[in-house]
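1. here is the input, now give the coordinates:
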Amino acid sequence: MRATKHILILILLVFLVISCKNKQSNTQNPNQQNQNEVTAKDILGNSKYLAISYGGYRKKSRDFQPSIEELKEDMKILHAMNIRILRTYNVRLAHTSNILKAIRELKNEDANFEMYMMVGAWIDCKNAWTDQPLNHHEESENNASEIDRAVALAQEFPDIVKVIAVGNEAMVKWAASYFVQPAVILKWVNHLQALKKKGDLSKDLWITSSDNFASWGGGDPQYHVEDLTKLIEAVDYLSVHTYPMHDTHYNPIFWGVFGDETELSSLKRIDIAMNRAKTYAVSQSDSVASYIKSLGINKPIHIGETGWASFSNGYYGAKGSKATDEYKEAIFYNHIREWTNEANMSCFYFEAFDEPWKDAHNSGGSENHFGLFTVDGKAKYVLWDLVDKGVFEGLTRGGNPITKTYNGNKEALFLEVELPPVKKEITKNH
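-> Just a heads-up that it's a prediction; the model follows:
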């Protein structure tokens, strides 16, 4: 009898432990279920969910992968400035999967932490990045495994991964070392859409490709092919890139000081030039919208990339178009956020932090200086006001507190600001 009583007590204790664990798991992160229910449709074009392009690399080679703790540092910084959606570029390296792990850890530590991702799957042509002849009409054998990895991450982290992008600037023909024809992107977009229909991926997961405005039909008619039309029909939205900064060198029709503008103050001349740069970006987005409308297709458009470097020792700096410094970067960033928020568009602004691997052999190359923060965690001019407000208080990058570039000395900053070149004329279209 006594043994039976002990067994009954033991069963009761086991039942209570299981009940407590179930209760704990249900209350550990009350946002978990809600964040599972948040969809790409809810967050894209929603100004409460600011987006940014993110790479956490802090050294001159991607052989040095950021640790989970380093990624968590960055996530906290971005979350503090109301960033809620990140864009990454490939899943071949550990970077993207580690970001997802870092976000999950932060969510488990803090029920109010919220971050989502647009995961990019890198797409190449046959023989890209090899010494073999390139074949832009066939794809790399690596593409299939890249897509498989993206699918696996979307399945493992459905509460975080809300978009998969097939390729990055993979169709634009100036990406001469790896571009593919639209048929390749279409193949993989259709594959992912089929997985959604089968239930292997969430029906609410959005599929896109992230590419230059011209690749989406907004520029040269050579891109206006049947497979592009099919691709536009197949994606859930168009992720469009526009880079006025690059065109201050390659197509400077809008860039400079024109006519009577030479009589204005220095800052006014810069402001007018930067406003034209924003108008140029808007016109490229509008050109894509006009093209898809001409096809009788109605799809959302969001900005997959745009940005403005804070320094260049090449085409865009003091010896070139005089476009790059922290002051102009700040103006462009604010213009773009204002435009896209008002237009109910998301903008995955490029980019969060400087990444020195992008032009490892030239530390002054513009590709190393697109970040809103320096590698060591200094906030560039565009974010000085957030530093003043204490937004980053207690946060660090690499152990460094978040402080201002130039030690917050605006006069020192302006000593490096170049005036746009004086031009004789500007076309009526800009």
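2. from here on, contacts and neighbour counts on C-alpha atoms
-> Noted.
3. and stretch 190-206, what's buried?
-> Applying a neighbour-count criterion of 16 or more other Cα atoms under 10 Å, one finds Asn190, Leu192, Gln193, Lys196, Leu201, Ser202, Asp204, Leu205, Trp206 buried in stretch 190-206.
4. let me have those residues in JSON lines, adding distance to Thr306 and secondary structure as columns.
-> What follows is the buried residues of stretch 190-206, written out as JSON lines (distance: Cα to Cα, whole Å; DSSP: H, G, I helix; E, B strand; the rest coil):
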{"residue": "Asn190", "distance to Thr306": "27", "secondary structure": "helix"}
{"residue": "Leu192", "distance to Thr306": "26", "secondary structure": "helix"}
{"residue": "Gln193", "distance to Thr306": "27", "secondary structure": "helix"}
{"residue": "Lys196", "distance to Thr306": "29", "secondary structure": "helix"}
{"residue": "Leu201", "distance to Thr306": "29", "secondary structure": "coil"}
{"residue": "Ser202", "distance to Thr306": "29", "secondary structure": "coil"}
{"residue": "Asp204", "distance to Thr306": "26", "secondary structure": "coil"}
{"residue": "Leu205", "distance to Thr306": "23", "secondary structure": "coil"}
{"residue": "Trp206", "distance to Thr306": "21", "secondary structure": "strand"}
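5. alongside the first, I'd like the structure of this one:
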Amino acid sequence: MPLTLPTGNAICYSGYRDGQSPGDKIYPSLDEIREDLAILRRHWTLLRLYDCSPHAERVLQVIEEDGLPFQVMLGAYLGAEVSNPGCPWGADFTDAELAASRAENQAEVGRLITLANRYPGIVFSVAVGNEATVDWTDHLVPVPSMIAHVRRVKAAVRQPVTFCENYVPWQDKLRPLVPELDFISVHTYPLWEYKPIGEALAYTQANIASVARCHPGKPIVITEAGWCTHSNGRGMHAAHAVQPLQATYIAELTAWTRAEGLLCFVFEAFDEAWKGSPDPLEPEKHWGLFTADRQPKLAMRPLYPDLVAQA
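-> Okay, the predicted model is just below:
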């Protein structure tokens, strides 16, 4: 049967606020999630969640209990199953650490299956891992292991199954995985590759086209595309990481993907202080369309004038 995915505005949602983080296992409360979803439901109907932690469970619980009009791409976070000397910030693990990580991956995949089956009317697809095969990842999973995880999930859920990754591995390394998937999920970040705003959309289009050429006929979804608003210069030109350019890129990206009928999850809903280095200008912290205190950035102000008035 041909694949049918929902349509509509889509966004990546990770609701960790100041003082919260998945690493510390301090999760947003039900009330905080309700506050976030009240904001997001005004413009988006599709959410992407990254793992099967208590955060994700609470999001699904709130959507069901409150009858909210969201559908969810639910993810499983897969940790390192091998060391990766190619990771710039270090990914050299002991045998014991890797064994523990592999065991946790099995448990996480089990949670993915459980939640997908518990919420069949909310979870419209499942993603088995995120950026776990690209050369620079600190949570490297070999492709044969990824295939095994995907096969386990496909045998146990009714939803379409995918894997979310940077556009580069899809062109070669992930060819053995593609036949196992119902659709390909691609990440594209012109800003991380030093592209100015005048070249950004064309670069995103080229990224997607490069994957499509390698896998003709395979459906493609953009599961991350966005623009940072503060930076210390790590991995990008700091002068490009500003709100007006985010607003321009998001507007251009949305217009193009809508015209093409291409499902695209904007990265991301809210800034997250826990990410990256302690530097407050660490770019990983500043990809939200809203600040960490839930104020709309420039790209969102026309849609949320009431929230701007409260600033």
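6. quick TM-score on the pair, please.
-> The TM-score (TM-score structural alignment, normalised by the length of the second structure) is 0.89; 300 aligned residues with a Cα RMSD of 2.5 Å.
7. thinking again about what came up before, go through the buried residues of stretch 190-206 of the first structure and name the one nearest Ser53 of the first structure.
-> Trp206 (17.3 Å; Cα to Cα).
8. show me where the stretch 201-311 of the second structure has helices.
-> 243-260, 305-309 (DSSP state H, counting those that start in this stretch).
9. mind checking which of the ones you listed is nearest Val59 of the second structure?
-> Closest among the helices of the stretch 201-311 of the second structure, using Cα to Cα: helix 305-309, at 22.3 Å.
10. and for that closest one, what's in contact with it?
-> With contact meaning Cα atoms under 8 Å, 6 or more residues apart in numbering, helix 305-309 of the second structure is reached by Gln295, Pro296, Arg301.
11. the second one matches what in the first structure?
-> In the first structure, the residue equivalent to Pro296 of the second structure is Ala379, according to TM-score structural alignment.
12. thought its match was touching Gly371?
-> No: the pair Ala379 of the first structure and Gly371 does not pass the contact test of Cα atoms under 8 Å, sitting 9.2 Å apart.
13. buried residues in stretch 272-282 of the second structure, which are they?
-> Glu272, Ala273, Trp274, Leu281, Glu282.
14. how much space separates the counterpart of the fourth one in the first structure from Thr340 of the first structure?
-> Read that as Leu281 of the second structure. With TM-score structural alignment as the criterion, the equivalent of Leu281 of the second structure in the first structure is Gly364. Distance check for Gly364 of the first structure against Thr340 of the first structure: by Cα to Cα, to the nearest Å, it reads 30 Å.
15. again with Leu192 of the first structure
-> 28 Å.
16. using the three-state scheme, assign Gly129 of the second structure.
-> Secondary structure, DSSP: H, G, I helix; E, B strand; the rest coil: Gly129 of the second structure is strand.
17. can you get me a residue count around it?
-> 26 (other Cα atoms under 10 Å).
18. so what's it up against?
-> Here Gly129 of the second structure is in contact with Gly75, Ala76, Tyr77, Leu78, Phe163, Cys164 (criterion: Cα under 8 Å, 6+ apart).
19. neighbour-wise, give me the winner out of those residues.
-> Busiest of these [other Cα under 10 Å] is Gly75, holding 28 neighbours.
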